[in-house]
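Peer 1: Requesting a structural model of the entry that follows:
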Amino acid sequence: MIRVVVVDDHPVVRDGLRGMLGTQDDFEVVGEAASGTEALTVIAAVRPDVAVTDLRLPAPSGAELVRLIRSRAPSTRVLVLTTHDTDADVLSTIEAGATGYLLKDAPREELFRAVRAAARDETVLSPSVAARLVQRVRTPVSAAPLSNREREVLTLVAQGKTNREVGAVLHISEATVKTHLQHVYAKLEVPDRASAVSAAHQRGLL
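Peer 2: Got it, this is the predicted structure:
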């Protein structure tokens, strides 16, 4: 029997996952949590074989949560089930110790296979995530492609918007905009906004 804890901040999603997993004779959902803090408490108490968790949760979340689960409950494997598949999300969570990474639009049979694989400590990735990892391995760091969010930020910068205005449009903080721009500068090997916009146009990124 594979003992599973479901972690998601949406009750409907947790109910849906519990219902789906409950259709399989070899799964037992032994707990659920709506936040990172609650997840750590539940996992420490029931010691499941697999934690199926979203990335975006009340803190701790994402790679930090994966790292904490792996350090505090080494026998529990972490299967990420999320709608987010950016390079940063994928790489950081796998580096933190996630055993698998699936998107929420995956067919239920794929989810079942992933939970079983995770319980065996076998890595399982959705096709799009696997493709991203292969591309990242094959691409030199200096030529790493821009993420969707970095592209959005740079597009707005190219329109002449300030960091504050970009943040307002994308509903992110000004500090986050600056961080995205720093990543853009590093990837395009340029020193500033104007150079980034110019380089992006030359490379057909905008």
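
Peer 1: Every contact and neighbour count from this point should use C-alpha atoms.
Peer 2: Fine.

Peer 1: Return the residues in contact with residue 43.
Peer 2: Residue 43 makes contact with 5, 31, 51, 69, 73, according to Cα atoms under 8 Å, 6 or more residues apart in numbering.

Peer 1: what separates it from residue 2, distance-wise?
Peer 2: As judged by Cα to Cα, to the nearest Å, residue 43 and residue 2 stand 14 Å apart.

Peer 1: Residue 194 too?
Peer 2: 54 Å.

Peer 1: Neighbour count for these two, which is higher?
Peer 2: residue 2 (17 against 13; other Cα atoms under 10 Å).

Peer 1: Which residue is the nearest non-sequential neighbour of that one?
Peer 2: residue 27 (4.9 Å; Cα to Cα, 6 or more residues apart in numbering).

Peer 1: Report how many residues lie close to the one you found.
Peer 2: Residue 27: 18 neighbours (other Cα under 10 Å).

Peer 1: Likewise for residue 20?
Peer 2: Neighbours around residue 20, by other Cα under 10 Å: 15.

Peer 1: same thing with residue 197?
Peer 2: Around residue 197 there are 22 other residues, counting by other Cα under 10 Å.

Peer 1: That one sits in which helix or strand?
Peer 2: Assigned by DSSP states H and E, residue 197 falls within helix 193-202.

Peer 1: Which of the residues in that helix are classified as buried?
Peer 2: By neighbour count on 16 or more other Cα atoms under 10 Å, the buried set for helix 193-202 is 193, 196, 197, 199, 200.

Peer 1: what's the answer for stretch 63-70, then?
Peer 2: Buried residues in stretch 63-70 (16+ other Cα under 10 Å): 63, 65, 66, 67, 68, 69, 70.

Peer 1: Of those residues, which is the nearest to residue 108?
Peer 2: Distance to residue 108 across the buried residues of stretch 63-70 (Cα to Cα) is lowest for residue 66, with 22.7 Å.

Peer 1: what are the ranges of the strands in the protein?
Peer 2: 2-7, 27-33, 50-53, 77-82, 100-103, 124-125 (DSSP state E).

Peer 1: would CSV of these with distance to residue 153 be doable?
Peer 2: What follows is the strands of the chain, written out as CSV (distance: least, Cα to Cα, whole Å):
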stretch, distance to residue 153
strand 2-7, 31
strand 27-33, 33
strand 50-53, 28
strand 77-82, 23
strand 100-103, 24
strand 124-125, 28
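
Peer 1: between those strands, which one is nearest to residue 152?
Peer 2: The nearest among the strands of the chain, by Cα to Cα, is strand 77-82 at 21.0 Å.

Peer 1: who does that closest one touch, helix- and strand-wise?
Peer 2: Helices and strands touching strand 77-82, as assessed by 3 or more Cα pairs under 8 Å, 6 or more residues apart in numbering; DSSP states H and E, comprise strand 50-53, helix 62-72, strand 100-103, helix 108-119.

Peer 1: this one as well, want them side by side:
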Amino acid sequence: MPPAAEPAATRAATPSGEPGAAPPFADWNDAVARAVAALGTPGFPAAMEAALQRLVSHQMMNGFHYAPDGRAFDLHNDRLGADRRIIVDQYLAGTYVLDPFYDASRRPDGPSFIVMRQLAPDDFEQSEYFRLHYAATRIVDEVGFRLTLDAGHVGILSLCRIGDALQFSPGELARLEAAAGLVRALGERHWRGLPTAAADGAKAGAPRRIEHPALTNRELEVVTLILKGHSTQSIAAVLSLSPDTVKVHRRRIYAKLRISSQGELFRTFLTDPLISAGPR
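Peer 2: Reported below is the predicted structural model:
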């Protein structure tokens, strides 16, 4: 979500019960030791989540990994229950191409610690992706650790606050960022070899892309940025165009596709109930 000023009253309490306070070092140290001992076993994700829970409270840890060709795979989504259809199935079926975390995973110089509200485009909350997918997950704040895996895959392990929970405070974000090196090292060690298994036996289909035979490459760039939640001014800055030129492109796109709204644009490329690839 776009960054916003955060008053002191919105800061969430940490496990110690004091806003912004770090957990006792012995507790954190013991929890990390249990995560290290669980490396390579099915118990590692839960042990890693328990350690991070000692550092900063959250309601969900989950993750995905992305292949160099643009496909997305399940990294860790074991305890989502009824939300799995939206958080995992719909995401892997295609909405991932609009996810700011997916964009961050494809940058060679991507940061090791990612904060959604600092990364998201300026009109993210007005986008159809946010309205139809992200808001449906009930995630109110999200951060991610970027994992460099085998075979050119990149994983994003996320911590989320959900529902009525408050956003992560600046102090909590600072603690998580300070722990990013450790989280990455353990996560990369544990999930080593997963990309090879994914390539051999995963159900993921062809990479999802924003494509249409009636549109030029420039028009497809504009479509992609619109769908991701960029305003006219932001699109102009990203593509080094004037805002008026962006508006001309948008009118031409809508005319070619015979549509009149962003909702129709979303449905043209990404359709419900399970998001599918756009026209080839």
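
Peer 1: How close are the two chains, by TM-score?
Peer 2: The TM-score (TM-score structural alignment, normalised by the length of the first structure) is 0.29; 106 aligned residues with a Cα RMSD of 5.9 Å.

Peer 1: thinking again about what came up before, and which of the buried residues of helix 193-202 of the first structure is nearest to residue 187 of the first structure?
Peer 2: Nearest member of those to residue 187 of the first structure, counting by Cα to Cα, is residue 196, at 9.5 Å.

Peer 1: list the contacts for that closest one?
Peer 2: 154, 184, 185, 188, 190.

Peer 1: which element is residue 104 of the second structure on?
Peer 2: helix 100-105.

Peer 1: Which positions in that helix come out as buried?
Peer 2: Buried residues in helix 100-105 of the second structure (16+ other Cα under 10 Å): 100, 101, 102, 104, 105.

Peer 1: Distance to residue 157 of the second structure for those residues - can I get that in TSV?
Peer 2: Formatted as TSV, these follow (distance: Cα to Cα, whole Å):
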residue	distance to residue 157 of the second structure
100	14
101	10
102	12
104	12
105	11
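
Peer 1: and of the residues you listed, the nearest to residue 255 of the second structure?
Peer 2: So of these, ranked by how close each gets to residue 255 of the second structure (Cα to Cα), first place is residue 100, at 27.9 Å.

Peer 1: other SSEs contacting the helix or strand encompassing residue 174 of the second structure?
Peer 2: Taking DSSP H and E as the definition, one finds residue 174 of the second structure inside helix 170-190. Using 3+ Cα pairs under 8 Å, 6+ apart, the elements in contact with helix 170-190 of the second structure are helix 44-55, strand 139-148.

Peer 1: and with 7 Å instead?
Peer 2: strand 139-148 (3 or more Cα pairs under 7 Å, 6 or more residues apart in numbering; DSSP states H and E).

Peer 1: Helix or strand next in line after the strand it packs on, which one?
Peer 2: strand 154-162.

Peer 1: For stretch 235-254 of the second structure, which outside residues touch it?
Peer 2: By Cα atoms under 7 Å, 6 or more residues apart in numbering, the surrounding residues in contact with stretch 235-254 of the second structure are 219, 222, 225, 232, 233, 260.

Peer 1: Distance-wise, check the residue nearest to the fourth one when sequence neighbours are not counted relative to residue 101 of the second structure.
Peer 2: The one in question is residue 232 of the second structure. Once flanking residues are discounted, residue 232 of the second structure sits nearest to residue 243: 6.0 Å by Cα to Cα, 6+ apart. As judged by Cα to Cα, residue 243 of the second structure and residue 101 of the second structure stand 26 Å apart.

Peer 1: counting contacts, what elements does the longest helix along the first structure pack onto?
Peer 2: The single longest helix within the first structure, with elements called by DSSP state H, is helix 174-188. Helix 174-188 of the first structure sits against helix 148-158, helix 163-170, helix 193-202, with contacts defined as 3+ Cα pairs under 7 Å, 6+ apart.

Peer 1: any chance of those helices in a markdown table, plus distance to residue 89 of the first structure?
Peer 2: Shown next, in a markdown table, are those (distance: least, Cα to Cα, whole Å):
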| stretch | distance to residue 89 of the first structure |
| --- | --- |
| helix 148-158 | 12 |
| helix 163-170 | 18 |
| helix 193-202 | 23 |
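
Peer 1: So which of those is nearest residue 133 of the first structure?
Peer 2: Per Cα to Cα, nearest to residue 133 of the first structure of these: helix 148-158, 15.5 Å.

Peer 1: List the buried residues for that closest one?
Peer 2: 150, 151, 152, 153, 154, 155, 156, 157, 158.

Peer 1: Which elements pack onto that helix?
Peer 2: Against helix 148-158 of the first structure (3+ Cα pairs under 7 Å, 6+ apart) you get helix 174-188.

Peer 1: Would you indicate which residues of the helix it packs on are buried?
Peer 2: Buried residues in helix 174-188 of the first structure, counted by 16+ other Cα under 10 Å: 174, 177, 178, 180, 181, 182, 184, 185, 186, 187, 188.

Peer 1: picking up where we left off before, deepest of the helices and strands packed on strand 77-82 of the first structure, which one?
Peer 2: Mean neighbour count (mean count of other Cα atoms under 10 Å) peaks for strand 50-53 among these, with a mean of 28.

Peer 1: right, and residue 160 of the second structure touches residue 62 too?
Peer 2: No. If you go by Cα atoms under 7 Å, residue 160 of the second structure and residue 62 don't touch, sitting 8.2 Å apart.

Peer 1: now the buried residues of helix 174-188 of the first structure as JSON lines including distance to residue 163 of the first structure?
Peer 2: As requested, these are exported to JSON lines (distance: Cα to Cα, whole Å):
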{"residue": "174", "distance to residue 163 of the first structure": "6"}
{"residue": "177", "distance to residue 163 of the first structure": "6"}
{"residue": "178", "distance to residue 163 of the first structure": "7"}
{"residue": "180", "distance to residue 163 of the first structure": "10"}
{"residue": "181", "distance to residue 163 of the first structure": "9"}
{"residue": "182", "distance to residue 163 of the first structure": "12"}
{"residue": "184", "distance to residue 163 of the first structure": "14"}
{"residue": "185", "distance to residue 163 of the first structure": "15"}
{"residue": "186", "distance to residue 163 of the first structure": "18"}
{"residue": "187", "distance to residue 163 of the first structure": "19"}
{"residue": "188", "distance to residue 163 of the first structure": "19"}
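
Peer 1: No further questions, thank you.
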